[in-house]
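> model the following, please.
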Amino acid sequence: MWRTKGMRRVDFPGLSGKLIVLIDEITMVDIARLDFNLATTFLALWEERSVSRAAKRLSLSQSAVSASLARLREAADDPLFVRTRGGMQPTLRAIAMAEPLQSGIALIHTAFSTVTAFDPATSRQHFSIGMSDDFQIAIGPLIARRLAAEAPRVSVTFRQANKHRVEALFEAGEIDFAVVAQPNIRSGLQRQEIGQSGYACLLDSAACGLTLPLNLEDYLALPHLLVSFSGREGIVDHVLKNLGLFRRVQTALTHFSALPPFLIGTRAVATLPVHAAQSLAAVSGLTLCTVPIDLGKYSVSLLWQSAADNPWMRQVINDAFLAILSDVETI
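Down below sits the predicted model:
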């Protein structure tokens, strides 16, 4: 707290020559030295309008409350409470101070109170989940429907993320959870493997005019649609190279969600994570089939920061992934 008293001349010794400046003469109260208990004493006096009643309320002696009042008066540079027949009446300065102090004490009390358990039925919390669009396609709708049914006031944002970007998104505070394939995490993130996924083919069987499932010869004869983070090559190219084979990539995309319009009515095939292939087939009428080469499986993990954990939301994400895994097993 500062007050302007006027202008005066100040000399600073120890410098070459005399540095003479004009400054506002001020009085400073070092707030950092004030005792938090002074605020509670002020509020007790505000509500009781009596030193003796305030002392009783605070379980202090009258002399201790009087000493605190003296410190309050010095800090505020105001009498604050004036003794009258009706008790200690607040000054205009005290009236102005009362509401901010009440709000401040309430905030401090809230900060130190026990955290209320998360209740999905009443919570208005917002969650941001990072995942690549193959997971958004497959488990995003399941998560959204679960929230609508069990946590109607909770909202969610799905952010584009992969193992290359996920740590930066957590560090920037842009996501609360992440679903990532084969993460290579070096930071202090918590990690839970929630399952494994593999690959499948997606095509318009009528337009391709082939008997399914695809054999390797037909698979390599078809033009391919590639979906890749780099837009250049993917796991199929790496596996075929090791076998001394290659495919012809006709079109390259960076998002799985764009595949259906490129495949419908076209003699072409796309190879993608089976969970995304299954979801796209369900909404587009395209055909899902097995890949005629062994692309293996990969782990899928749920990531979060321990300081911002929400076990209920983790369970929702985990359940959504388990649900699509059960559907994959029936293909």
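> going by C-alpha atoms from here, please, whenever you check contacts or count neighbours.
Fine.
> so where do the helices sit in the protein?
With DSSP state H applied, the chain shows helices at 36-48, 51-58, 62-76, 92-112, 133-150, 166-171, 205-208, 216-221, 235-242, 259-263, 274-284, 311-328, listed in chain order.
> can you add mean neighbour count and distance to residue 5 and give the ones you listed back as CSV?
Shown next, in CSV, are the helices of the chain (neighbours: other CA atoms under 10 Å; distance: least, CA to CA, whole Å):
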stretch, mean neighbour count, distance to residue 5
helix 36-48, 18, 26
helix 51-58, 18, 33
helix 62-76, 16, 16
helix 92-112, 13, 19
helix 133-150, 18, 60
helix 166-171, 18, 48
helix 205-208, 16, 88
helix 216-221, 14, 88
helix 235-242, 14, 76
helix 259-263, 19, 74
helix 274-284, 20, 72
helix 311-328, 16, 58
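> looking at those, which is nearest to residue 248?
For these, the distance to residue 248 is smallest for helix 216-221, at 7.5 Å, taking CA to CA.
> roughly how far is the closest one from the heart of the chain?
Here the centre of helix 216-221 is set off from its chain's centre by 45 Å, with CA atoms, centre = their mean, to the nearest Å.
> stretch 163-177 too?
When distances are taken as CA atoms, centre = their mean, stretch 163-177 is centred 9 Å away from the chain's centroid.
> contact partners for residue 120?
Applying CA atoms under 8 Å, 6 or more residues apart in numbering, we find residue 120 in contact with 150-152, 154.
> ok, the residue nearest to residue 20 when sequence neighbours are not counted to residue 22 distance?
If the residues on either side of it in the chain are set aside, residue 20 comes closest to residue 11, at 5.1 Å by CA to CA, 6 or more residues apart in numbering. Summarising the geometry, the distance separating residue 11 from residue 22, computed by CA to CA, to the nearest Å, is 10 Å.
> one more, so I can put them side by side:
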Amino acid sequence: MNSIHNGELDLNLLPVFDALIRVRNVSRAAHELNMSQSAVSHALKRLRLFFGDPLFLKTGSGMQPTPRALELLDPVLSVMGTVRGELLVREGFDATVAQRTFSLCLTDMGELIFLPRLISKLRQAAPHCTLRTLQVPVHQIQGVLESGEADLALGSLHSVPEGLFQQQLFMRSFVTIVNRRNRKVGDSLTAEQFFDMEHIVVSLSGRREDSYDSVIDHVAGPRRVYLTTPHFLTVPIIIEENPELIATVPRELATKFASYKSIKMVDTPVKVPSFAIRQHWHPRVQHDAANIWLRRQVKEAFDTVPE
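I've put the predicted structure just below:
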């Protein structure tokens, strides 16, 4: 073991470390690297022998890196970033034969809005690639992108972490959803009703000030908030059972919620500015051929979305 540990590291093992630190799963890493699971397991065994550390431990949520693996993260990602960004960029990315998993940071709202259109496009353009989504608190997004665990973050970030690249995809506006059984609300909602009724707001952090529609409180004054939740998709179900509650959500999401027979959309009776939906990525993949290709697919998928 000492002779292996003191010998030269086989650089062919670094892509295995890179894949495992990102996808946290041996079978997914093998698929991405176009290797067998046994070959990835063998490479991991050699990495463990060389560094004298387990590096990754099996848990219920996947292969979790040890403190030693986290120490190795930056230098390994730096080497892999150089290989991808400077040595292999000329080779481009052949989506027709590539086998890898693209990982996206998305909220449940993002999955509903982005995934159907994106899946349709990627299944045709990259038939052997797959997708994985992660729901990550805003303050952790930079670290997830930097580590390579995610390729892109899609959505509306109130405060974009410093150092990330971003590209606007389209603009969206807010509307309010109410229960059709609420006899106090007709085809429109007055400002007086809006501020008198109790609201549901969505905040990934659980703090009201971080809610997606917090701009309303800033431009029009505080509302009566009854429920703060991290989940968009539970909102129409809650309003269906509680007709006295209302919520203000992005228009595209409200359109989907209107499929509930008890839910209807009305214009938000206060002037609320539109907001931008963007894709974000880390500088280390700015010149990565696969990431460049993925960003282009995302941009093209939503270029035709009406304002």
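> what's the closest of the contacts of residue 120 of structure 1 to residue 326 of structure 1?
For the contacts of residue 120 of structure 1, the minimum distance to residue 326 of structure 1 (CA to CA) is 22.1 Å, reached by residue 150.
> surely that closest one is in contact with residue 121?
Yes: using CA atoms under 8 Å, residue 150 of structure 1 and residue 121 qualify as a contacting pair, with a distance of 6.0 Å.
> okay, how far is it across stretch 101-109 of structure 2, tip to tip?
Stretch 101-109 of structure 2 has an end-to-end distance of 21 Å (criterion: CA to CA).
> quick one: neighbours of the residue nearest to residue 20 of structure 1, just the number.
Neighbour count for residue 11 of structure 1, taken as other CA atoms under 10 Å: 12.
> how much space separates it from residue 5 of structure 1?
Look at residue 11 of structure 1 and residue 5 of structure 1: by CA to CA, they are 18 Å apart.
> quick one: which of the helices of structure 1 is nearest residue 30 of structure 1?
helix 62-76 (8.6 Å).
> what range in structure 2 matches the closest one?
Under TM-score structural alignment, helix 62-76 of structure 1 corresponds to no residues of structure 2.
> the inter-axis angle of that helix versus helix 51-58?
Helix 62-76 of structure 1 and helix 51-58 are oriented at 100 degrees to each other (axes from the mean of the first three to the mean of the last three CA atoms, to 10 degrees).
> got the contact list for residue 168 of structure 2?
Going by CA under 8 Å, 6+ apart, residue 168 of structure 2 touches 276-279.
> swap in 6 Å and give it another go.
For residue 168 of structure 2, the contacting residues are residue 278, taking CA atoms under 6 Å, 6 or more residues apart in numbering as the criterion.
> trace it over to structure 1, please.
In structure 1, residue 168 of structure 2 lines up with residue 193, judged by TM-score structural alignment.
> against residue 226 of structure 2, how distant is the residue sitting nearest the centre point of structure 2?
The residue lying closest to the centre of structure 2 (CA atoms, centre = their mean) is residue 105, at 1.2 Å. Taken as CA to CA, the spacing of residue 105 of structure 2 relative to residue 226 of structure 2 amounts to 28 Å.
> ok, residue 300 of structure 2 next?
For residue 300 of structure 2, the distance to residue 226 of structure 2 equals 39 Å [CA to CA].
> try residue 234 of structure 2
In this structure, residue 234 of structure 2 and residue 226 of structure 2 are 14 Å apart, going by CA to CA.
> do residue 217 of structure 2 as well
Plainly put, residue 217 of structure 2 is 14 Å away from residue 226 of structure 2 if you go by CA to CA.
> next: residue 240 of structure 2.
Relative to residue 226 of structure 2, residue 240 of structure 2 is positioned 15 Å away (CA to CA).
> wait, residue 32 of structure 2 sits on residue 100?
Yes: look at residue 32 of structure 2 against residue 100 with CA atoms under 6 Å: they come within range, at 3.7 Å.
> of residue 240 and residue 226 of structure 2, give the one with the bigger neighbour count.
For residue 240 of structure 2 and residue 226, the more surrounded residue by other CA under 10 Å is residue 240, and the numbers stand at 19 against 12.
> counterpart of the more buried one in structure 1?
With TM-score structural alignment as the criterion, residue 240 of structure 2 lines up with residue 264 in structure 1.
> then residue 273 of structure 2?
The pairwise alignment with structure 1 assigns residue 273 of structure 2 to residue 296, based on TM-score structural alignment.
> give the contact list for that match.
Residue 296 of structure 1 touches nothing, counting by CA under 6 Å, 6+ apart.
> pull out the buried residues from stretch 146-163 of structure 2.
Of the residues in stretch 146-163 of structure 2, those scored as buried under the neighbour-count criterion (16 or more other CA atoms under 10 Å) are 146-157.
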